[in-house]
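A.B. asks: here is the input, now give the coordinates:
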Amino acid sequence: MEATRGDSTELQTDRPHPARVYDYWLGGKDNFAADREQGDRMLKINPFISDSVRANRAFLRRVVGRLVQETGIRQFLDIGSGLPTQDNVHLVAQRIAPETRVVYVDNDPIVLAHGRALLQGASQGRTEVVQGDLRDPDGILGDPQVRGALDFDRPMAVLINAVLHFVGDDEDPAGIVARYRDAVVPGSHMLIAHASWDLHPPESVEAAKREMQNVPFTTRFRSHEEILALFEGLELLDPGLVQICGWHPDGPIPVEHRTTNLFGGLGRVP
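C.D. replies: The predicted structure follows:
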C-alpha cells in the first residue's frame, strides 16, 4: 500500500507520526512528507539513527526467536508495533512454530490498513492487528479482538519495543508497564527497549535535546537506571539491561549496530 492512500484527515498526514518516521528510517514507503522532513531533521543531529532502528529490528528478531524456541511461548502481544516490515513478529514466530498467535497494537490508522497483509501468517496460527494506545492498558487488555486471539490463562510475551520514550513522566510509564505485567500469568515475558541519552554520541547530546523540544510528539529519553526501574516486579533475564546489539548476538556485532542508543532487556513474570 502506498502512503498516499487513505483519509488524510484521519491519518493526520500533515504532522509526523513516530511509526511513520521509524518506517522512513528503515527505508519503508509508508510515510509522508512531514514524516520524512522530521526524520531528516533528526538524522542531521544523529546520523546513526537508521543504523539504530535496524539494530532494533535485529534485537526483536532474536528475542522472539528465543522465546519461541527456548521457552515455548506461543502468544505475543506487540504494543506500539509500528508499521510492518521485514522479520515482523508473526513471521519470525510462525516460521518456528506455525501455531503461534500474534496481536499487534498501534494507534496509527496506517498500521490498521496493513491488517490484511499481516493476516497472511501461517494458517495454523493467528495474526490480528488492533487499534489501541500503549497508555490505555485497560482498553487494550479488554479489547474483544485481543481477548479473542490470546488466552490470558496461558503464558504470553508482551513486547513494548522502542515506544516508552514517547510516554512522558506525567503519564506514569512504570504504572503502564505494571498494568500489563499484572494482567498476564506467571511464566509470561516482557520485552522493553528504550532510547537513552546514556548511549547517545556525547558530542551531540545537547543539540539533540534541543531538537527534541521541537518534535511534535513526546520524546523522553531515560537513563539506564530509569529504564531498569521499569522492570520492577519482573525477573530480568541474562544478560540484563544492555545495549540492544549486545543482547545475545547471533555472531560478531556489526559495527553500525554499535551506534544504537537503545537499551533493551527481557523480563520474566514470576
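
A.B. asks: CA only for contacts and neighbour counts going forward, please
C.D. replies: Will do.

A.B. asks: could you find the closest non-adjacent residue to the most centrally placed residue in the chain?
C.D. replies: Centroid-nearest residue in the chain: residue 161, 2.6 Å away (criterion: CA atoms, centre = their mean). Excluding its sequence neighbours, the residue lying closest to residue 161 (CA to CA, 6 or more residues apart in numbering) is residue 193, at 4.8 Å.

A.B. asks: helices of the stretch 101-250 of the chain, start to end?
C.D. replies: The residue ranges that make up the helices of the stretch 101-250 of the chain, judged by DSSP state H, counting those that start in this stretch, are 109-113, 115-118, 137-141, 144-149, 173-183, 205-212, 224-229.

A.B. asks: what packs against the second one?
C.D. replies: The elements that helix 115-118 packs onto, with contact taken as 3 or more CA pairs under 8 Å, 6 or more residues apart in numbering; DSSP states H and E, are strand 126-131.

A.B. asks: identify the residues contacting the strand it packs on?
C.D. replies: The contact list for strand 126-131 (CA atoms under 8 Å, 6 or more residues apart in numbering) reads 90, 99-109, 111-112, 115, 118-121, 145-146, 149.

A.B. asks: the structure of the following sequence is requested for comparison with the preceding one:
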Amino acid sequence: MNSLTSAVEWSRRFLAEVLTPGDFAIDATAGNGHDTLFLAQRVLPGGDLWAFDIQEAAIDATARRLTEAGFEDRFEVDEPLSAQKAASKTVGLTVFEKTVSPEQASPPENAAATVPERPIRLIHSDHSQMGSLLHGYTKKPKVAVFNLGYLPGGDHALVTRAESTVSALDALAAALAEGGRLVVVVYVGHAGAEAEVAAVDTWWRQLPPQRWDTVSVQFPNRTGRPPYVLVAEKKGVQRRVPTT
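C.D. replies: Sure thing, here's the model as predicted:
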C-alpha cells in the first residue's frame, strides 16, 4: 500500500505538519507503539508525550519499541487511576467504574510534583480517563491521534468503544492548543465497529465551524471497507479590536 492509499500515512502527514520539538502530543491508542514512536521523534527534546492503552500487551509492546529506538531512559509506565479500578472485568480487561470529568476532578495539591521527570508517559488506562489527567495539567496538547478498533496481532474481540472514544475526544477538544489537531484513523470492518463509527462521525459533524476546520480522507475506489481519516484543527479565538 502506497502513501496515497494508506490511512496511517495520511494521519501522520497531518500530525507532522503542526508538530515541533517542545510540543505536547497524545497517542490515545498506543497499540504496538508505532504512532507513539513517531510522535516521540517529533516532540523530543523538550516536549511531552502521553500514550494510553488499556491492554498491558500494548503498553509492553510500546515500551519495547521505544527502547529499541533509543528512548529507554525517556519513558515511564504509569497507572495513575489504579485506585478507581472496578472489581469487575469485561472480556478480560480491567474496566473503570466511573469516568471523572474535567469539571468533577480536582487538581492535585502540588501539581508540579506530579509531573514526571521522564517526558514520555505510557499510561495503562482507558483513554476515557484522559479528562481527569488533563485537568490541572498546565501544558496544552498540540496533537492527539487515535487508531480505532483492535490491537493488531491481539484479540480482535477487544476493541475501542464509542462511549470511551467520545469521552476522550470531548476532553481533548476542550484542552487542545489553538492550531492543534485531532486525528482519528477510523476502522470500519471489525465486529462492533458500527456504533463507534456512527458516534465519531456524528461528533465530527457537530464541531462548530467557527472554532474548528475539519477534513475527511477517504478512498472511494478501494474494495472492501477501508479505514478513513478524520482531522479537526482548532481555530484561534478572534478577538474584536475596540474602535476609537
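
A.B. asks: TM-score of the superposition?
C.D. replies: Overlay of the two chains. TM-score (TM-score structural alignment, normalised by the length of structure 2): 0.54; 181 aligned residues with a CA RMSD of 4.4 Å.

A.B. asks: one step back: what do we get in structure 2 for the residue nearest to the centre of structure 1?
C.D. replies: Matched by TM-score structural alignment, residue 161 of structure 1 corresponds to residue 147 in structure 2.

A.B. asks: mind listing what residue 91 of structure 1 touches?
C.D. replies: If you count contacts by CA under 8 Å, 6+ apart, residue 91 of structure 1 has them with residue 121.

A.B. asks: pretty sure the residue nearest to the centre of structure 1 contacts residue 80?
C.D. replies: Yes: using CA atoms under 8 Å, residue 161 of structure 1 is in contact with residue 80, at 7.3 Å.

A.B. asks: chain center to stretch 38-51 of structure 1, what's the gap?
C.D. replies: Counting by CA atoms, centre = their mean, to the nearest Å, stretch 38-51 of structure 1 is centred 18 Å from the centre of its parent chain.

A.B. asks: and what of stretch 154-164 of structure 1?
C.D. replies: With CA atoms, centre = their mean as the basis, the distance from the averaged C-alpha position of stretch 154-164 of structure 1 to the chain average is 8 Å.

A.B. asks: then stretch 153-161 of structure 1?
C.D. replies: Centroid displacement of stretch 153-161 of structure 1 relative to its chain, using CA atoms, centre = their mean, is 13 Å.

A.B. asks: where's residue 61 of structure 2 relative to residue 187 of structure 2, distance?
C.D. replies: 21 Å (CA to CA, to the nearest Å).

A.B. asks: repeat that for residue 25 of structure 2.
C.D. replies: For residue 25 of structure 2, the distance to residue 187 of structure 2 - CA to CA - is 22 Å.

A.B. asks: higher neighbour count, those two?
C.D. replies: residue 25 (28 against 20; other CA atoms under 10 Å).

A.B. asks: the aligned residue in structure 1 for that one: what's it in contact with?
C.D. replies: Matched to structure 1 by TM-score structural alignment, residue 25 of structure 2 sits across from residue 76. For residue 76 of structure 1, the contact set (CA under 8 Å, 6+ apart) comprises 89, 100, 101, 102, 103, 156, 157, 158, 159.

A.B. asks: so what's the residue count around the fifth one?
C.D. replies: Applying the criterion other CA under 10 Å, we find 24 residues in the vicinity of residue 103 of structure 1.

A.B. asks: for the third one, same thing?
C.D. replies: Neighbour count of residue 101 of structure 1, defined by other CA under 10 Å: 26.

A.B. asks: wouldn't it be in contact with residue 75 here?
C.D. replies: Yes: when contacts are counted by CA under 8 Å, residue 101 of structure 1 is listed as touching residue 75 (4.8 Å).

A.B. asks: deepest-packed of the helices of the stretch 101-250 of structure 1, please.
C.D. replies: Per-stretch averages of neighbours, counted by mean count of other CA atoms under 10 Å, single out helix 109-113 among these, with a mean of 19.

A.B. asks: can you give the distance from that helix to the centre of its chain?
C.D. replies: 16 Å.

A.B. asks: residue 179 of structure 1 maps to what in structure 2?
C.D. replies: Residue 179 of structure 1 is assigned residue 171 in structure 2 as its aligned equivalent, the criterion being TM-score structural alignment.

A.B. asks: isn't that match right up against residue 133?
C.D. replies: No: Residue 171 of structure 2 is not in contact with residue 133 according to CA under 8 Å; the separation is 9.7 Å.

A.B. asks: in structure 2, what stretch matches stretch 38-45 of structure 1?
C.D. replies: Across structure 2, nothing matches stretch 38-45 of structure 1 (TM-score structural alignment).

A.B. asks: contacts only, for residue 213 of structure 2.
C.D. replies: 232, 233, 234, 235.

A.B. asks: could you point out which element follows the longest helix along structure 1?
C.D. replies: Using DSSP state H to define each element, structure 1 has its longest helix at helix 49-70. Downstream of helix 49-70 of structure 1, the next assigned helix or strand under DSSP states H and E is strand 75-79.

A.B. asks: tell me the angle the helix or strand that that following strand is followed by makes with strand 75-79.
C.D. replies: Sequence-wise, the next helix or strand downstream of strand 75-79 of structure 1 (DSSP H and E) is helix 89-96. On the basis of axes from the mean of the first three to the mean of the last three CA atoms, to 10 degrees, helix 89-96 of structure 1 is oriented at 160 degrees to strand 75-79.
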